[in-house]
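A.B. asks: sequence plus predicted model, see below.
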Amino acid sequence: MSKVGETTLVLDLSALAHNYHYLRSKIKPETKFLGVVKAFAYGSDMVVIAKKLEQLGAYYLAVAYENEGVLLRNTGIKLPILVLHPLASNFEGLIKYNLEPSIYSKNILTQFLAEASSKQLDAYPIHIKFNTGLNRLGFSESDLDFISDEIKENRNVKVVSTFSHLAASEDANEREFSLNQIAAFKKLSGALNQKLGYAPMRHMLNTSGIINYPEAQFEMVRSGIGLYGYGNEAAVDASLQPVATLKTIISQIHHIGPNESVGYNRAFSSQELKKTATLPIGHADGIGRQYGKGKGIVTIHGKKAPIIGNVCMDMIMVDITGIDCKEGDEVLVFGPDKSAESFAEGANTISYEILTAISQRVKREVKEG
């Protein structure tokens, strides 16, 4: 790892390729692969990741909102892009940039059909989202006739996929629930196919679903967190490679005497001689205040240095007592040798949160291997 002079998020595209090929090895060769790049590609770099996935052979990309898809189009991404949570106010831009909406409610369907009609679109691709138990977004069985009546003879749109989302695919204790979701989706998608008179492709599996329920891969699978190196269980994590490494440097070292305090509100008070290091990273960079007071731990020369006191906006202070280091030395927050999942566990949260929280002001560095 090269020497850093500032807080940097290093993105290893060879790790991304490894994860993509690993996940593909779990599905049939003919099954299509959708890469989820929402939230700046899980806090990394949406454009860099999308271009690499395009190169690797992904069939689709997915984002959460229209503006994320617009960013990808403006940087030359040609792959089909599914917008998972479109809003009616964004339909005009969505169509302008050839983005494909997830249609999840009567209201959204009615409004999108009106927009498609006003623009005289021809067989514009849409995706029908079914709610099979997550109870977040999606149509229910009682909506089937409404969907069919609105779409079947409508030449402005064409359903290119139906999909749903598993609620607990990583949890073996919820296997029965997941199997019931899969059965419900088969029933709903099959019924809609009959009503429409054609069969859109189907997709339901997320990363954990690819690993645990390959029999339900249908025509396409979706992966988000797995592409970035995390599989929601230790056995899978061992086969994946974290794409992002967050590192920083020591700005200043202090020697703290007994009864001295560190940081805002004197949240840390020393009972003995301590050596502390101040690092140029804080809650404005994604290291939230929940990691303060020893709950977050960084690594310096292979040794653990807990965060002490409160996390500041632009800085954290760590205990380096007993660590041989100097100002300017590199500090690892998370990466292949100390995963984002293990860093997040200290604050009782998950890898998704720390990864997606990394601020856009943090420098990104891309390497191929």
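C.D. replies: Looks like it arrived, so ask away. Residues are numbered from 1 along each chain as shown.

A.B. asks: C-alpha from now on. contacts and neighbour counts both.
C.D. replies: Fine.

A.B. asks: residues of the helix ranked longest in the chain that come out buried?
C.D. replies: Using DSSP state H, we find that the single longest helix of the chain is helix 175-196. Across helix 175-196, burial judged by 16 or more other C-alpha atoms under 10 Å covers 177-178, 181-182, 184-186, 188-193, 195-196.

A.B. asks: distance check, E100 against Q217.
C.D. replies: 21 Å (C-alpha to C-alpha, to the nearest Å).

A.B. asks: hmm, I typed the wrong one, I wanted D237.
C.D. replies: In terms of C-alpha to C-alpha, D237 sits 21 Å off from Q217.

A.B. asks: these two: who's more crowded?
C.D. replies: Q217 (22 against 16; other C-alpha atoms under 10 Å).

A.B. asks: show me where the stretch 151-300 of the chain has its strands.
C.D. replies: Counting by DSSP state E, counting those that start in this stretch, one finds strands in the stretch 151-300 of the chain at the ranges 157-163, 201-203, 220-223, 244-249, 252-256, 261-262, 268-269, 274-279, 297-300.

A.B. asks: roughly how far is the second one from the heart of the chain?
C.D. replies: On the basis of C-alpha atoms, centre = their mean, to the nearest Å, strand 201-203 sits 21 Å off its chain's mean C-alpha point.

A.B. asks: on contacts alone, who are the packing partners of it?
C.D. replies: Applying 3 or more C-alpha pairs under 8 Å, 6 or more residues apart in numbering; DSSP states H and E, we find strand 201-203 packed against strand 157-163, strand 220-223.

A.B. asks: could I get these in CSV, plus columns for distance to I256 and mean neighbour count?
C.D. replies: Formatted as CSV, these follow (distance: least, C-alpha to C-alpha, whole Å; neighbours: other C-alpha atoms under 10 Å):
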stretch, distance to I256, mean neighbour count
strand 157-163, 57, 21
strand 220-223, 47, 24
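
A.B. asks: of those, which is nearest I49?
C.D. replies: Closest approach to I49 among those is made by strand 220-223 (13.0 Å; C-alpha to C-alpha).

A.B. asks: run through who's touching the closest one.
C.D. replies: Applying C-alpha atoms under 8 Å, 6 or more residues apart in numbering, the external contacts of strand 220-223 come out as 31-36, 201-207, 210.

A.B. asks: and the helices and strands packed on strand 201-203 as JSON lines, adding distance to D145?
C.D. replies: JSON lines is the format used below for the helices and strands packed on strand 201-203 (distance: least, C-alpha to C-alpha, whole Å):
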{"stretch": "strand 157-163", "distance to D145": "15"}
{"stretch": "strand 220-223", "distance to D145": "25"}
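
A.B. asks: quick one on the thing from earlier: relative orientation of the longest helix of the chain and strand 157-163 in degrees?
C.D. replies: 160 degrees (axes from the mean of the first three to the mean of the last three C-alpha atoms, to 10 degrees).

A.B. asks: pasting the second one now:
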Amino acid sequence: MPKAQETVLEIDLKALKHNFEHLKSRITNNTKFMAVVKAFAYGNDACEIACYLQNLPVDYFAVAFVHEGVKLRKAGITKPILVLHPQAANFNILIENCLEPNLYNTKILNEFITIASAEKLTDYPIHIKFNTGLNRLGFSENDVNTIAFRVKETSAVKIKSVFSHLAASEDLNERDFTISQIETFKKITEAIATQIGYKPLLHICNTSGILNYPEGHFDMVRSGIGLYGFGNSEKENKNFKPIGTLKTIISQIHDIEKGQSVGYNRAFKTDAFLRTATLPIGHADGIGRQYGKGKGYVIINKQRAYILGNVCMDMIMVDVTNIDCKEGDEVIVFDSNTTAEKLAETANTISYELITAISQRVKRSFVEN
């Protein structure tokens, strides 16, 4: 990869393909694959990522909100797109763009059927989500009769899939709970298929579900974080390649005398001479203030340089006292070796939060190494 001359997130499309192929190797040929590209494809660029994946055997895409799906359509995505958390105010736009809604309670099911009927639609694909233990979104098991009645009395919609979400599939200490979710899902889906008279697609597995619970693969699986290079465990991470490398440069080097301070609120004060490097990346770029005061670090010439004081909006200062470096040198914030997961751990958070927080003002560069 070329040396950085500014702050840039380099995205390795071959690593993306590798991750997709590994996930596909863990499912049967008959199991469909849904690529989750919500939240700007976990901070990478949803349109670019989806356009690349569309040329691979991806069957479905998933986004969180309607406007995310609209952007994919405008970018040329023609495959089905599930909107995981649609709002009724956007149903007309959803329909105009041939997006498919997840309907998760009676209120939103009724609202969508009303609009679909008014538009004189026939068999418009909808997805029904059941809550099996995550307690976030979804119908309860007791709602099966209501759903079946509403769907059967109209020709405007047809259930394309029934799904749920595992709560702790990455934690094998919670295996009994996860198995109970899968068994509850089986019971629910058998009941609803019997009542509506046909079998929709069934899916419950996220990335860790794909890896840990083959008995839960059903007709389709969903993957987000796995596509971007993380397997949610030290063992599984070895099979994945993080696709993002966040780079920046050294803007300026300062010699700081004993007793001086660095940054806002004088949050760091020296007790001896040190040398600092100022980098053009800050909390407006996704490096939150929780990484300051020595918790987070970057890599300069293969050595760790710890963040000093508070993270600024557009800059951070790091300790380069014992690092041979100069202004203009490349800095690695995270890559496939010093991963986003490792950096996130220094601030007691997870890779998901770090990579999805990378601001869209940071330039994205796509490479195929």
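C.D. replies: Cool, got the structure. Computed from a predicted structure; not experimentally measured.

A.B. asks: which two from the contacts of strand 220-223 of the first structure end up farthest apart in space?
C.D. replies: So, those by C-alpha to C-alpha: farthest apart are M201 and T207, at 18.4 Å.

A.B. asks: in this structure R73 of the second structure contacts N97, no?
C.D. replies: Yes. R73 of the second structure lies in contact with N97 (C-alpha atoms under 8 Å); the separation is 6.9 Å.

A.B. asks: ok, back up a step: just the closest of the contacts of strand 220-223 of the first structure to D337 of the first structure, please.
C.D. replies: T207 (22.0 Å).

A.B. asks: so who does the closest one touch?
C.D. replies: L23, R222, S223, G224, I225, G226, G231.

A.B. asks: distance to L9 of the first structure added to those residues, as a markdown table?
C.D. replies: Output for the contacts of T207 of the first structure, formatted as a markdown table (distance: C-alpha to C-alpha, whole Å):
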| residue | distance to L9 of the first structure |
| --- | --- |
| L23 | 24 |
| R222 | 25 |
| S223 | 22 |
| G224 | 19 |
| I225 | 17 |
| G226 | 18 |
| G231 | 21 |
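
A.B. asks: of those - the most surrounded one?
C.D. replies: G226 (27 neighbours).

A.B. asks: go ahead and confirm that one touches L240.
C.D. replies: Yes. Assessed by C-alpha under 8 Å, G226 of the first structure is found in contact with L240 at 7.4 Å.

A.B. asks: what touches both of these two?
C.D. replies: In contact with both G226 of the first structure and L240: N19, using C-alpha under 8 Å, 6+ apart.

A.B. asks: which ones are touching the equivalent of K79 of the second structure over in the first structure?
C.D. replies: Using TM-score structural alignment, the partner of K79 of the second structure in the first structure is L79. By C-alpha under 8 Å, 6+ apart, the residues touching L79 of the first structure are E54, Y59, Y60, L61.

A.B. asks: neighbours of the third one, just the number please.
C.D. replies: Okay, so that is Y60 of the first structure. 21.

A.B. asks: OK, contacts around it?
C.D. replies: Taking C-alpha under 8 Å, 6+ apart, one finds F33, L34, G35, L79, P80, I81, L82 in contact with Y60 of the first structure.

A.B. asks: tell me how far the spatially closest residue to I249 of the first structure that is not a sequence neighbour lies from N173 of the first structure.
C.D. replies: Residue nearest to I249 of the first structure in three dimensions, not counting chain neighbours: E330, with 4.5 Å by C-alpha to C-alpha, 6 or more residues apart in numbering. According to C-alpha to C-alpha, E330 of the first structure and N173 of the first structure sit 42 Å apart.

A.B. asks: of the two, who's got more company?
C.D. replies: Between E330 of the first structure and N173, E330 has the larger neighbour count (other C-alpha under 10 Å), namely 24 against 10.

A.B. asks: pretty sure the more buried one sits against K3.
C.D. replies: Yes. Counting by C-alpha under 8 Å, E330 of the first structure does reach K3; the two are 6.9 Å apart.

A.B. asks: just the contacts of Y60 of the first structure now: which is nearest P280 of the first structure?
C.D. replies: After measuring the contacts of Y60 of the first structure against P280 of the first structure - C-alpha to C-alpha - the closest member comes out as G35, at 32.7 Å.

A.B. asks: aligned partner of the closest one in the second structure?
C.D. replies: For G35 of the first structure, the residue aligned by TM-score structural alignment is A35.

A.B. asks: ok so, going back, who wins on neighbours among the contacts of strand 220-223 of the first structure?
C.D. replies: V36 leads the contacts of strand 220-223 of the first structure on contacts (other C-alpha under 10 Å) with 28 neighbours.

A.B. asks: how far away is T207 of the first structure from L113 of the first structure?
C.D. replies: From T207 of the first structure to L113 of the first structure the distance is 32 Å (C-alpha to C-alpha).

A.B. asks: gap between the residue nearest to I108 of the first structure when sequence neighbours are not counted and S118 of the first structure?
C.D. replies: Excluding its sequence neighbours, the residue lying closest to I108 of the first structure (C-alpha to C-alpha, 6+ apart) is A88, at 6.6 Å. Here A88 of the first structure is placed at a distance of 14 Å from S118 of the first structure (C-alpha to C-alpha).

A.B. asks: so for these two, which residue has more residues nearby?
C.D. replies: A88 (15 against 10).

A.B. asks: residue contacts, the more buried one?
C.D. replies: I108, Q111, F112.

A.B. asks: and the helices in the stretch 51-200 of the second structure?
C.D. replies: Ranges of helices in the stretch 51-200 of the second structure, per DSSP state H, counting those that start in this stretch, are 66-74, 91-96, 106-118, 144-152, 175-196.

A.B. asks: the last one vs the first structure, average offset?
C.D. replies: By mean C-alpha distance after the TM-score superposition for the first structure, the fitted helix 175-196 of the second structure averages 0.3 Å away from its aligned residues in the first structure.

A.B. asks: how far does that helix sit from its chain's centre?
C.D. replies: 26 Å.

A.B. asks: same thing with stretch 168-177 of the second structure?
C.D. replies: Worked out by C-alpha atoms, centre = their mean, stretch 168-177 of the second structure lies 20 Å from the chain centre.

A.B. asks: corresponding residues in the first structure for it?
C.D. replies: Residue span in the first structure matched to stretch 168-177 of the second structure, by TM-score structural alignment: 168-177.

A.B. asks: who touches that stretch?
C.D. replies: S178, N206, S208, G209, N212, Y213, N232, E233.

A.B. asks: contacting residues for the spatially most central residue of the second structure?
C.D. replies: Nearest residue to the geometric centre of the second structure (C-alpha atoms, centre = their mean): Y42, 3.6 Å. Going by C-alpha under 8 Å, 6+ apart, Y42 of the second structure touches G224, I225, Y228, Y352, I355, T356.
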